[in-house]
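Visitor: need coordinates for the below:
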Amino acid sequence: MQDVLKAMVYGHKSPGLVEIKPVIDGQELLMQARLSLEKQEDGVKIVTHPKQEQPDFDKPFMGIVLTEQAKEQFQKTGHSGRVFDFESVAGAKKVPSFISLDKMTNRFETVALKEIYIPQTLKNAPLSPKQQQGRREDTF
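Guide: You can find the predicted model right below:
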C-alpha cells in the first residue's frame, strides 16, 4: 500500500489496479480501478479511474472521432501516433497533446506535448533545443 500512496503523492496514478467497493443505488459493487489524488481548495480528493473490459473506440473522446486507422494504431501501440489540439481547462488556448490508452483500465487519456520528457543528450551526444523538440514530436 505504501508504494501505491507514494506514486499518488508524486502526481501519478496507483501503479496497479486496486479493488474498490462503490455503493450505487444502495448496492455495493466490487470493481477494479486505478486511483490518483486531486488537489482541491479544501484538501485532497481521491479520484477513481475504473477499469473497462474493452476500450470504447466508437465513442468520441473529447470531441475526437477515431478513424479506422487510429483504432488500428491504438490496438497496435497504445497511443494515437499523432498530436491533437485540445482546449485547455480555462478554454483560453489549444494544448497540443497525444492520446494514449491506459492498458490497465482501457481508458483514453491525454498527455500534453510539453509534459513529455526528452533528455538533453542521446547516447552521450548533446541535443539542441530544436532537436529535442523534433524528438518530442516524433516520440509518438
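Visitor: alpha carbons only for contacts and neighbour counts from here, please
Guide: OK.
Visitor: show me the helices in the protein, by range?
Guide: In order along the chain, the chain carries the following helices (DSSP state H): 2-9, 68-77, 129-138.
Visitor: now those as a markdown table including distance to Val89 and mean neighbour count?
Guide: Supplementary listing: these in a markdown table, determined by distance: least, Cα to Cα, whole Å; neighbours: other Cα atoms under 10 Å:
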| stretch | distance to Val89 | mean neighbour count |
| --- | --- | --- |
| helix 2-9 | 22 | 14 |
| helix 68-77 | 25 | 14 |
| helix 129-138 | 22 | 14 |
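Visitor: and this one, please, so the two structures can be compared:
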Amino acid sequence: YRVTPETVKQEAKKEQQEAQTQQPAKETGATAQAPQQPDKSKYVIDPDKVDWEALKNFGLSKEQLEKAKALEPMLRGYKSPGAFTIAGNYNSAIMKLDARLSFRHDKDGNVVLAIHGIRQKPELERPFFGHEFSKEDKANLLETGNMGRIVNLKNYITGEMIPSFVSVDKVTNELVSMRASSVQIPDEIKGVKLNKEQKEALQEGKGVFLENMISNRKNPFSATVQVNADKKSLE
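Guide: Predicted structure coming up:
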C-alpha cells in the first residue's frame, strides 16, 4: 500500500440508501431486515481491493470516511468532499497536514491513497504540464476557479498533447485538469433548454449565464454555468 500525490467541484454530496431485504429469523419465525451488498458496478474503485487496515497508518479508518460521507464519492473516483487531518511517522519524521483524499490505481492496478494537501494559493507562476498561464488565465482561475478555455497539456510519460480543462480545487488550491473529450454537455440544465451557441460555449469551457433555472427545491434561480475540472462536471 503506497501513498502517491496526484499529478493530474466538489462533487455534489450524495447519500446512497442501502436497499434492505426481508429474511426470515431462524428461531422466532419473525422477519428481520438485512442490508444488501452495495452495487460495485457504479464504483471506479473496488472496495474489496482497498487496504483498509493500512489507512490506520495515517490516522484514518473506513468508518471515519463513511461518517464524513467521503467514502461513496472516493469509491466513485472523486476526491473526498472535505479535508481530513493526516498524521503519520515516516523514517523518524512526523508528518501532519490537512488534505482531501482520493483513491487511485497505480500502474500495476493496485489501489493507492492520493493525498491532496492544502496550499496557500494556486501555483500559477509555474508551467502546468507544459502550459504557461496567461494573464487572463490567472485572473479567471483566481476569480471563478475555472480557466474558461481548453488548452493542450502534455502527458510527460507518453508525450501526448491532451486538450484539457483546468480548474482550481477550492478546498486545497490544487490545480486540476480534465480531458475535454470526457465532458458531455446536456440539452437541458435545471429546466432550461440550451441553444446551439450555449452548448458550444460550454463545450469550449466558457461560462454561460442561464436564467430561470429550477432548483431541487422547485425555486427559480439564475447563475453562470461552466465546466469545472475538479468536480468533473458542470457547476
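Visitor: quick one: TM-score?
Guide: With the length set by TM-score structural alignment, normalised by the length of the first structure, the two chains reach a TM-score of 0.81; 139 aligned residues with a Cα RMSD of 2.6 Å.
Visitor: and of the helices of the first structure, who's closest to Val44 of the first structure?
Guide: Closest to Val44 of the first structure of the helices of the first structure, according to Cα to Cα: helix 2-9, at 10.4 Å.
Visitor: between the helices of the first structure, which gets nearest to Val83 of the first structure?
Guide: Ranking the helices of the first structure by proximity to Val83 of the first structure (Cα to Cα) places helix 129-138 first, at 7.9 Å.
Visitor: quick revisit: got a markdown table for the helices of the first structure, with distance to Lys103 of the first structure too?
Guide: Formatted as a markdown table, the helices of the first structure follow (distance: least, Cα to Cα, whole Å):
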| stretch | distance to Lys103 of the first structure |
| --- | --- |
| helix 2-9 | 17 |
| helix 68-77 | 10 |
| helix 129-138 | 22 |
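Visitor: tell me which of those helices sits nearest to Glu87 of the first structure.
Guide: So among those, helix 129-138 is nearest, using Cα to Cα, at 19.0 Å.
Visitor: residue nearest the middle of the second structure, spatially speaking?
Guide: For the second structure, the residue whose C-alpha lies nearest the mean C-alpha position (Cα atoms, centre = their mean) is Tyr78; its distance is 3.2 Å.
Visitor: strands along the second structure, start to end?
Guide: In chain order, the second structure shows strands spanning 20-24, 31-35, 84-90, 93-105, 111-117, 151-154, 161-168, 175-179, 188-189, 192-193, 208-214, 220-225, 227-228, 233-234, with DSSP state E as the criterion.
Visitor: tell me which of the ones you listed is the most buried.
Guide: Per-stretch averages of neighbours, counted by mean count of other Cα atoms under 10 Å, single out strand 227-228 among those, with a mean of 28.
Visitor: which residues touch it?
Guide: By Cα atoms under 8 Å, 6 or more residues apart in numbering, the surrounding residues in contact with strand 227-228 of the second structure are 9, 145-146, 165-167, 202-203, 205-207, 233-235.
Visitor: can you check which part of the first structure it sits on?
Guide: Under TM-score structural alignment, strand 227-228 of the second structure has no counterpart anywhere in the first structure.
Visitor: distance from that strand to the middle of the chain?
Guide: Its chain's C-alpha centre and that of strand 227-228 of the second structure lie 11 Å apart, by Cα atoms, centre = their mean, to the nearest Å.
Visitor: what does stretch 201-217 of the second structure give?
Guide: Between the centre of stretch 201-217 of the second structure and the centre of its chain there are 20 Å (Cα atoms, centre = their mean).
Visitor: ok, stretch 50-57 of the first structure next?
Guide: In this view, stretch 50-57 of the first structure has its centroid 14 Å away from the chain centroid, taken as Cα atoms, centre = their mean.
Visitor: trace Phe144 of the second structure over to the first structure, please.
Guide: No Phe there; residue 144 of the second structure is Thr. Alignment note: Thr144 of the second structure maps to Thr77 in the first structure; criterion TM-score structural alignment.
Visitor: now the closest residue to the residue nearest to the centre of the second structure other than its chain neighbours: how far from Leu141 of the second structure?
Guide: Nearest-residue entry for Tyr78 of the second structure: Ser102, 6.3 Å, with adjacent residues in sequence omitted and distances by Cα to Cα, 6 or more residues apart in numbering. For Ser102 of the second structure, the distance to Leu141 of the second structure equals 23 Å [Cα to Cα, to the nearest Å].
Visitor: now swap in Asn155 of the second structure and tell me
Guide: As judged by Cα to Cα, Asn155 of the second structure and Leu141 of the second structure stand 22 Å apart.
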